[in-house]
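> Below are the sequence and a predicted model for it; my questions follow.
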Amino acid sequence: MKTILILAMHGSPPNDFPKRELGEFFALHARFETAPTSMDEASRSRYAELDQKMRRWPRTAENDPFHAASLSLAHLLSRESGLETRVCFNEFCAPTLEEGVEQAVKDGFERVIVVTPMMTRGGEHAEVEIPAQIQHLQSEYPDLHLIYAWPFEEREIARFLAAQVRRFLE
């Protein structure tokens, strides 16, 4: 079965995105998150326009170190797993998880495994948003074998973090 790994990252605004538009985006984002029904059609349209502009903004290691680090992590994960690995983002960057899965299907992948480095339970993205997106995508692509490799075992997270601490004690 042709398998691909998608690394679901958070995303970060590029540091050279126009500051006025960034402020406008976050003001609209706060309204969208807290009271979406209070937004008129013009506000929703402007929010969507700014969201797309930010997601499609050209990224470099200088203007978005988080994006560059995400691509680097995907490269290393591909080498470790032996699977082609692509990056998708929850916010601020493209592609979205939906876009990534759609492209994987177009590219002939039959199994998509989604993993995120968001390791602890209780986070909105890892525990609510990504599973909801996967459930929706599964209904869109019923023949696709879609796996969310989450949650992480707490004991494994603790071992990983302890090894990191030991590196700094040596």
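Yep, it's here.
> CA atoms for contacts and neighbours, from now on please.
Fine.
> what's the closest non-adjacent residue to residue 137?
Leaving out its chain neighbours, the residue that sits closest to residue 137 by Cα to Cα, 6 or more residues apart in numbering is residue 98, at 7.0 Å.
> sorry, that was for residue 149
The shortest distance from residue 149 to any non-neighbouring residue, by Cα to Cα, 6+ apart, is to residue 115 (5.1 Å).
> Can you get me a residue count around the one you found?
Neighbour count for residue 115, taken as other Cα atoms under 10 Å: 21.
> Over to the one 5 residues further on?
Residues near residue 120, counting by other Cα under 10 Å, number 14.
> Also residue 56?
Neighbour count for residue 56, taken as other Cα under 10 Å: 13.
> Hmm, it is touching residue 94, no?
Yes. Checked against Cα atoms under 8 Å, the pair residue 56 and residue 94 is within contact range at 6.1 Å.
> alright, now check it against this:
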Amino acid sequence: MDDTGIILVQHGDFPFDFKEKQKLMFDFIEGMLEKLSDRTRGLPRKPDDPYSCDMHTLADAVRDAGGFKHFEVGYMEFSSPTIEEAVIRLEGQGVRKVVLVNSPGIMMRSSHSLLDVPAILKEVAHSHPGLELVYARPGIPFDKMAELFVKRIDSALGRQAHPSVPHAAATMRDDFGVVMIAHGDIPIEYLSSGEFGMGKAEKHIEEWSEMVRRWPRTEENDPLSFDTMKLEKLIREKGGYDNFRAGNLEFASPTLEEAVDKALQDGAKKILFIGGTGFCDRSSHTLVDIPDAVFKLQESHPGIKMTYAYPNMALVSADFAAIIADKVYEALEKGGLSISNN
């Protein structure tokens, strides 16, 4: 292995018990984000909007891999259509059973996939009692995901990346529909405009991020951190990366700066940053926030060459599609998380 330290940039998450104990704070920020989301869902999207284009690329790959005749994308926030609007589209096609599966951005076990999405689905189920909703269990197939990241990292390092293994498409079926749940994003051109109050929300989030980073973590209150550690170990082993570790953009430790310091202590002379499980598509995080963070770290370490591998959805869309299609059929065969409409 050469002298490159590799940092997998994960988002980080609020511990569930912290959210419970700071409910007033979270009600405040959620109200702010909900208003922002309502306003940005109706914004016009340019044909070359990077987030939308990557979601369309992934959606096409998933539809083909799974043989899904009835397939829609629904967004948790910021983008349209909403999850409920996507369900309504399938309902209009005569579908009576809908499988809902998370996109890579919110596929891992986290507050989004285990708390926020189920709350939305409960409301959808209440409004559509004639539909059977099946929520594919959050989580990742660690081996397949680790191989996907090795492919991304090797490509960024200029090494031979293993080609995607073709996924045997299922027979096109009429008896169910699929909604792939994505997070949603604000068009990049609006981020710095100040028009929608994003700066105010980001200021609060940054303050709370620093407040919560040292909160005690367990697998029960922060499964994302524990799953990240497992994935980190597998990627290191499968890729043969001696100096590889994960760092968090916000909310959790280690921070990116701490991850860089550890890589330098272990002998790195240069650093490669690559987006983690929530940062595989082009978005405001991957095109603005992470590059900004890397720029600040570069200023702090002028003698160390730092590079950032921008997302390339075309490289891994087939791999993600196979994972998502498998999760859909697993949910159909074994059941998913319960969605109560009571």
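Looks like it came in fine. Since the structure is predicted, the reported quantities are computational estimates derived from the model, not experimental observations.
> What ranges does the second structure have for its helices?
16-21, 23-40, 50-66, 83-92, 111, 117-127, 142-156, 188-191, 198-212, 223-239, 256-265, 284, 290-300, 313-334 (DSSP state H).
> Residue 222 of the second structure pairs with which position in the first structure?
Under the alignment (TM-score structural alignment), residue 222 of the second structure pairs with residue 64 in the first structure.
> need the contact list for the residue lying closest to that match once chain neighbours are set aside.
Among residues not flanking residue 64 of the first structure along the chain, residue 14 sits closest, at 4.9 Å (Cα to Cα, 6+ apart). Residues near residue 14 of the first structure by Cα atoms under 8 Å, 6 or more residues apart in numbering: 54, 57, 59, 63, 64.
> So how do I select the buried members of these in ChimeraX?
Filtering those down to the buried ones (16 or more other Cα atoms under 10 Å) takes a single ChimeraX command:
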select :54,57,59,63,64
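> can I get the contacts of residue 14 of the first structure in a markdown table with distance to residue 111 of the first structure?
A markdown table is the format used below for the contacts of residue 14 of the first structure (distance: Cα to Cα, whole Å):
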| residue | distance to residue 111 of the first structure |
| --- | --- |
| 54 | 30 |
| 57 | 30 |
| 59 | 29 |
| 63 | 33 |
| 64 | 30 |
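> Quick check: of the contacts of residue 14 of the first structure, which lies closest to residue 70 of the first structure?
Of all these, residue 70 of the first structure sits closest to residue 64, with 10.1 Å by Cα to Cα.
> Residue 157 of the first structure: neighbour count?
Neighbours of residue 157 of the first structure under the rule other Cα under 10 Å: 13.
> which residue in the second structure lines up with it?
In the second structure, the residue matched to residue 157 of the first structure (TM-score structural alignment) is residue 316.
> Apart from its chain neighbours, what residue comes closest to that match?
Nearest residue to residue 316 of the second structure, sequence neighbours excluded (Cα to Cα, 6+ apart): residue 148, at 7.0 Å.
> just residue 306 of the second structure next, same as before
residue 271 is the one closest to residue 306 of the second structure (Cα to Cα, 6+ apart), at 4.7 Å.
> How about the contacts made by the one you found?
Residues near residue 271 of the second structure by Cα under 8 Å, 6+ apart: 4, 5, 6, 7, 260, 263, 304, 305, 306, 307.
> can you check residue 19 of the second structure too?
Counting by Cα under 8 Å, 6+ apart, residue 19 of the second structure touches residue 26.
> measure the residue of the second structure most remote from its centre to residue 270 of the second structure for me?
The C-alpha centroid of the second structure is most remote from residue 303, which lies 32.3 Å away (Cα atoms, centre = their mean). Per Cα to Cα, to the nearest Å, residue 303 of the second structure is found 9 Å from residue 270 of the second structure.
> What lines up with residue 131 of the first structure in the second structure?
Per TM-score structural alignment, the equivalent position to residue 131 of the first structure in the second structure is residue 291.
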